[in-house]
Structures are given as C-alpha cells and as structure tokens.
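Asks: Sequence and predicted structure are below.
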Amino acid sequence: MTDAGFTEIARAIRAVSGLALSADKGYLLKARLAPMMKQRGLSSLTDLANRLPTADGPALLREMAEATTTNETSFFRDVLPIRQIADSVLPELDAARPAGAPIRIWSAACSSGQEAYSVAMAAEEAGFRRRLDIFGTDLSAAMVDRARAGLYTSFEMERGLSAVQRTRWFRQEPDGWRIAESLRRACRFEVLNLLGDLRSLGTFDVVLLRNVLIYFDPPTKERVVAACAAHLAPDGVICLGATETLLGLQAPLVAVPGLRGVWRRA
C-alpha cells in the first residue's frame, strides 16, 4: 500500500460519506475494503484507486462508502437520551400540536433500526398516545434492509433490552427475534446519504443525529447539522450522542437547558 493509494481512497470516501480518515487508518481501511478487493482481484489500495476513474467507479464508491460505515448500535443505546425523548420532548411537542397531527421523528444514520424501534417502544411504555411517524435513514442498503425486516439476533437482544421488553415487543422465530408489528408500522426506513439531496424529506419534530458527527471533520459536521436543522420544525429538537457537542462549531442551534444532548433552533 502506498501513501498515494491511501490518500486517493480516503479522499473519495470522504467526498461520498463524509468519513474523515487520518493517515494512521491505513490498516483499518484496507481491512474494511478487503472483501470487495478480493472479489475483484485487487491486491492494494493503489489498485483500487486506479479503478475509480473507470466505468466501475460509481459502483465501487458506493461499496466503499458502505464498507467503511460504522454500524455500531443497540437498543436503548445510552438509555437516558431515549428516555428524555419519551418523558420530556414528546409531551412538550404533544401539547403544542393540533389534535390528529402525527409527531415526525427522523432517525438519521439509523443503522439496523434499533434506535428507531427504541423510541417507539419508549413512547408506548410512557403511555404516549399521539401517533408517531418515525423515519429511519442510513447510507447502507444492507442495514436498511435489516431495519425493515426487524429481525434481530440473540446477541442483539441482550444489549439494552430487559426480559419484560423482549417478551412484550418481540416474538421468537427460527432465525431470531422479530419486532412487534405495531412498532414496525410506526417506523419506515430508506437509504439516504446525509451529504446528498435532502430536499424531499419534509419537516421533522425530532431529529436523532446521534453518534454520527464523531466520524466527521468540523466542516462536514457543520454541513450535516445545517442540513438537518433546515428540516426541523420551529419548536423541534435535534438530539446528539452522549459524546457529541456543537460547541466550537458554526451551527444554527442552541442547547436546551436541563436536557442532555438536546438542541433546538437558535
């Protein structure tokens, strides 16, 4: 692997997905791309970089972006943010909305759907009655397919869920655990690049932009936050991950007092 090969591949991935790869990530990059490289008989990142200007380039770029996306997730990840939404954010929005209007929630970078389904579960458990329209998006088509299926392994079921929740919200099947149909009806999932065209999304009351910004450099963070904020209702909120902040960035949002990781329009 040459520095030129790494640099070219890293630049191409950043342009597609926003992922910022530092020079010390060469081994990680090659490990993530190894399956697709083996399938095509490519022995180095330089060989892969040389394929990008060819007719195969667009398909390779999509595969590269998916292969380097981190899909780490779990049910009720970090717990508190999900509970905050159910116990504080949703009741406030409910009081401000006309009867019959659904509350729209966007789970950006939803991975295999656990975040979206966790919000639906938490709202039901908190006795929230207004209809939720939960929209999950992810760059990875494979993850979106998994989210739509709502089928999870025993390992995934052990992360974040209580025994009561497993019994209430899932049924066991030969291949895993299937999410309850009532929760699947509340959630829909589509493939979407946060750096792409978002104009068709409409307006959301809650945007879950959790554990996404940590993979971007500051300019890309600002670009993604601004794009998401443009689809936020005037009194809506954006929720970040436990280790994420907008401090030091040019962003059209301010922190909501008393809630951790929750921001609204300035």
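Replies: Good, I have the coordinates. Numbers count the residues shown, from 1 in each chain.
Asks: Please count neighbours and contacts with C-alpha atoms only from this point.
Replies: Noted.
Asks: ranges for the helices of the stretch 1-150 of the chain?
Replies: 3-17, 26-39, 45-51, 57-68, 80-84, 90-96, 114-125, 141-149 (DSSP state H, counting those that start in this stretch).
Asks: and of the ones you listed, who's closest to residue 225?
Replies: Among these, the nearest to residue 225 by C-alpha to C-alpha is helix 3-17 (14.3 Å).
Asks: still on that earlier bit, make TSV from the helices of the stretch 1-150 of the chain and add mean neighbour count and distance to residue 205 to it.
Replies: TSV is the format used below for the helices of the stretch 1-150 of the chain (neighbours: other C-alpha atoms under 10 Å; distance: least, C-alpha to C-alpha, whole Å):
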stretch	mean neighbour count	distance to residue 205
helix 3-17	18	25
helix 26-39	15	36
helix 45-51	18	41
helix 57-68	17	28
helix 80-84	19	14
helix 90-96	15	8
helix 114-125	22	13
helix 141-149	19	22
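Asks: Tabulate those in a markdown table, adding columns for distance to residue 232.
Replies: Output for those, formatted as a markdown table (distance: least, C-alpha to C-alpha, whole Å):
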| stretch | distance to residue 232 |
| --- | --- |
| helix 3-17 | 22 |
| helix 26-39 | 34 |
| helix 45-51 | 38 |
| helix 57-68 | 27 |
| helix 80-84 | 18 |
| helix 90-96 | 13 |
| helix 114-125 | 17 |
| helix 141-149 | 23 |
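Asks: Of all those helices, which one comes closest to residue 165?
Replies: Among those, the nearest to residue 165 by C-alpha to C-alpha is helix 114-125 (8.6 Å).
Asks: put this beside the first:
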Amino acid sequence: MTETDFAFLRLLLQQRSGLSLTADKRYLVESRLGILCRRHGLADIGTLVHRLRAAPDPDLEGAVVDAMTTNETLFFRDQTPFTLFQDVVLPERLAANAASRSLRIWCAAVSSGQEAYSLAMLVDEMAERLAGWKIDILGTDISAEILEKARAGLYSQHEIQRGLPIRMLLKHFRQEGDRWQLSQRIRAMVTFRQHNLLERNDQFGRFDVIFCRNVLIYFDLQTKMKVLERLSPRLVPDGAFILGATETVLGLTSMLTADPRHRGLYRHVSMAAAAEAGRGENAPPLRA
C-alpha cells in the first residue's frame, strides 16, 4: 500500500465514519483491508483504492468502513455503568416518568448487541415493577453486518464467558450446538437500526438514557465535538448520559456536564446547575 493510497483511505474513513487513523495504524489497514480485497476478488489494496477513486460505490465504501470499525464489546462491560444504571439511573427515571409509564434508552455504537441486551436483562429483572410500562431500547451502529449479528442474538462460548453472570446465562439463553441463543423475550425488547453518529438523528426522538461508551476514543477532537453536539439534544432535560470510563465531555461540549456524584454519568448543564442550587438551598448555614 502506497502512502497515497493510505492517505486516501484515511480521508475516506474520516469522512464516512469519523474514524481517525494515525500513521502508526497502517499495519491495521493492510491487515483488515487485505482480507476485504480477497473477499471481493481484488488483487490488492491499490486495486481497491483505484476502484473507489474511479466511481462512487457506496456498498464498497461501506464494506471498507465495516472492515475498519472496531467491534469490541461484551456483556456487562466494565460493570460499573450497569450498576449505575440499575441502582441510580433506573430508579430515578421510574420516579420521573411515573405519569407517562414509558422509558426510552439509546445504546449508540452498539456493535453486536451485548450492551443493549445487558440493559434489557436488567430491565427484565424489574418486570413486576414495570408491568404496564412501555420500554423502548434502541441500539444503533454504523455497520449493517454487525447489526445482523446483534439481531440474531446468537453468541459463541467465548462471547458468553466474557462478562455474563451464570445466573443470566441460565435464565435467558439456551445452548444450540457450540453457540448460545438469547431468548426471544429479551431480543424483542431491543430494536436495532443502522446509524452513523455524524448524521442527523432527530428521527429517533428523545431518550431518558443514552449510552455512548468507548466510541469517542476513536475520533479526533472535532469529530468528538460533532458527535456530542448531535447526541445531546436527543436526551430529555433531566436524563442520563453515560460515557466510557476513559471518556469525558470536558472541553468538548457546553451542553453536558459531569454529575459530581457518579463517575461516567453526565447531565444537561441546566439541570446540573438547578440540582446544585437546590443542594445549596438545603445546606446548613455557615458558622463564623
């Protein structure tokens, strides 16, 4: 792969997906796109680039994006966000939405579905409490191929062993050969749709909770800002926005701010200010 070809592919990926590839990722491009070339009957990456330059080919461009997208995920990944959801966010939203009896959750960059299904299993734990409620969980990803896997809800032994508690395995899965099938009940709780985080999203409506974990780390500064600018308006005013452990909104958006009580949890700035003011009003008077 020539430097010119690499520069072209870096620009294509940046424009199509926001993925920012540094110069030291050249080996990754050669490895993943080499497999793609063989799958499409192309001699090498140079031939691939020549075809992409010759005429617009959305399908081939999409295949390049799919090949270069990192789909690392697992059930109950990092655990802390799920404990936060179960112990703090979910009770908070149930109280706030008692009148409407509805709850909407968005898992952005959902990959093969484990995050969304983990949340669905936690919601299912409260089935009696949520009787009569309308629960919508949306999982989106840029890759159509990985979303097909997510919809199937069929996982390998390796995928099952990564983070899934044995109690959840026995309750929600059945073994089919060397793979495990998630129950229809849990799968029916999640809707998967293809979506690019750089594109408009107002068609999805607004959500009580947005998970956008471990995806901003792959973007450059400007792309991170654009993604947060797109996502923030989709959160209800008093909703919960959850990022990955190594991610932050600091210096990226003026619409969200960290919840001082819970690491990884973010709120709309206006709501955080109101909560802080409320705590100040209830604070004991200072003594000289």
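Replies: It's in. What you see is a predicted model; the values in this text were computed from it and never measured.
Asks: quick revisit: what about the helices of the stretch 1-150 of the first structure, which gets the closest to residue 158 of the first structure?
Replies: The closest of those to residue 158 of the first structure is helix 114-125. By C-alpha to C-alpha, the value is 12.4 Å.
Asks: Just give the closest residue to residue 213 of the first structure, not the sequence neighbours.
Replies: Take residue 213 of the first structure and drop its neighbours on the chain: the residue closest to it by C-alpha to C-alpha, 6 or more residues apart in numbering is residue 221, 5.7 Å away.
Asks: The second structure: which residue goes with the one you found?
Replies: Superposed on the second structure with TM-score structural alignment, residue 221 of the first structure falls opposite residue 224.
Asks: Work out for me the element that match sits within.
Replies: Per DSSP states H and E: residue 224 of the second structure is located in helix 221-231.
Asks: just the angle between that helix and helix 3-17, please?
Replies: 20 degrees (axes from the mean of the first three to the mean of the last three C-alpha atoms, to 10 degrees).
Asks: Hey, what's the angle from the helix or strand that helix 221-231 of the second structure is followed by to helix 221-231? Just curious.
Replies: Using DSSP H and E, the helix or strand that follows helix 221-231 of the second structure in sequence is strand 235-243. Interaxial angle, strand 235-243 of the second structure versus helix 221-231 (the same axes, to 10 degrees): 140 degrees.
Asks: Correct me if wrong: residue 77 of the first structure contacts residue 161.
Replies: No: using C-alpha atoms under 8 Å, residue 77 of the first structure is not in contact with residue 161, being 9.9 Å away.
Asks: List the buried residues for stretch 231-246 of the first structure?
Replies: 231, 232, 233, 236, 237, 238, 239, 240, 241, 245, 246 (16 or more other C-alpha atoms under 10 Å).
Asks: so what corresponds to the last one in the second structure?
Replies: Alignment note: residue 246 of the first structure maps to residue 249 in the second structure; criterion TM-score structural alignment.
Asks: Would you mind measuring from that match to residue 73 of the second structure?
Replies: According to C-alpha to C-alpha, to the nearest Å, residue 249 of the second structure and residue 73 of the second structure sit 22 Å apart.
Asks: now swap in residue 153 of the second structure and tell me
Replies: Counting by C-alpha to C-alpha, the gap from residue 153 of the second structure to residue 73 of the second structure is 14 Å.
Asks: likewise residue 124 of the second structure?
Replies: Taken as C-alpha to C-alpha, the span from residue 124 of the second structure to residue 73 of the second structure is 21 Å.
Asks: now do residue 263 of the second structure
Replies: Residue 263 of the second structure is 20 Å from residue 73 of the second structure, where distance means C-alpha to C-alpha.
Asks: who's more crowded, the two?
Replies: A direct count of neighbours by other C-alpha atoms under 10 Å for residue 263 of the second structure and residue 73 places residue 73 higher, at 19 against 16.
Asks: Quick check: end-to-end length of stretch 224-233 of the first structure?
Replies: OK, stretch 224-233 of the first structure end separation, C-alpha to C-alpha: 17 Å.
Asks: That should have said stretch 258-266 of the second structure, apologies.
Replies: With C-alpha to C-alpha as the measure, the first residue of stretch 258-266 of the second structure is 4 Å from its last.
Asks: which bit of the first structure covers it?
Replies: The aligned range for stretch 258-266 of the second structure is 255-263, by TM-score structural alignment.
Asks: ok, now stretch 195-208 of the second structure?
Replies: Counting by TM-score structural alignment, stretch 195-208 of the second structure corresponds to 192-205 in the first structure.
Asks: and what of stretch 9-20 of the second structure?
Replies: The aligned range for stretch 9-20 of the second structure in the first structure is 9-20, by TM-score structural alignment.
Asks: Now residue 37 of the second structure. Nearest residue, chain neighbours left out?
Replies: Residue 37 of the second structure sits nearest to residue 44 (C-alpha to C-alpha, 6+ apart), 6.0 Å away.
Asks: Now do the one you found against residue 32 of the second structure, distance only.
Replies: 12 Å.
Asks: again, but for residue 190 of the second structure
Replies: Using C-alpha to C-alpha, one gets 30 Å for the distance from residue 190 of the second structure to residue 32 of the second structure.
Asks: burial count for the residue nearest to residue 213 of the first structure?
Replies: 20.
Asks: And it, how far from residue 209 of the first structure?
Replies: From residue 221 of the first structure to residue 209 of the first structure the distance is 11 Å (C-alpha to C-alpha).
Asks: Residue 207 of the second structure is in contact with residue 233, isn't it?
Replies: No: between residue 207 of the second structure and residue 233 there is no contact under C-alpha under 8 Å: 9.4 Å.
Asks: higher neighbour count, those two?
Replies: Each of residue 207 of the second structure and residue 233 has its neighbours counted (other C-alpha under 10 Å); residue 207 has more, 22 against 17.
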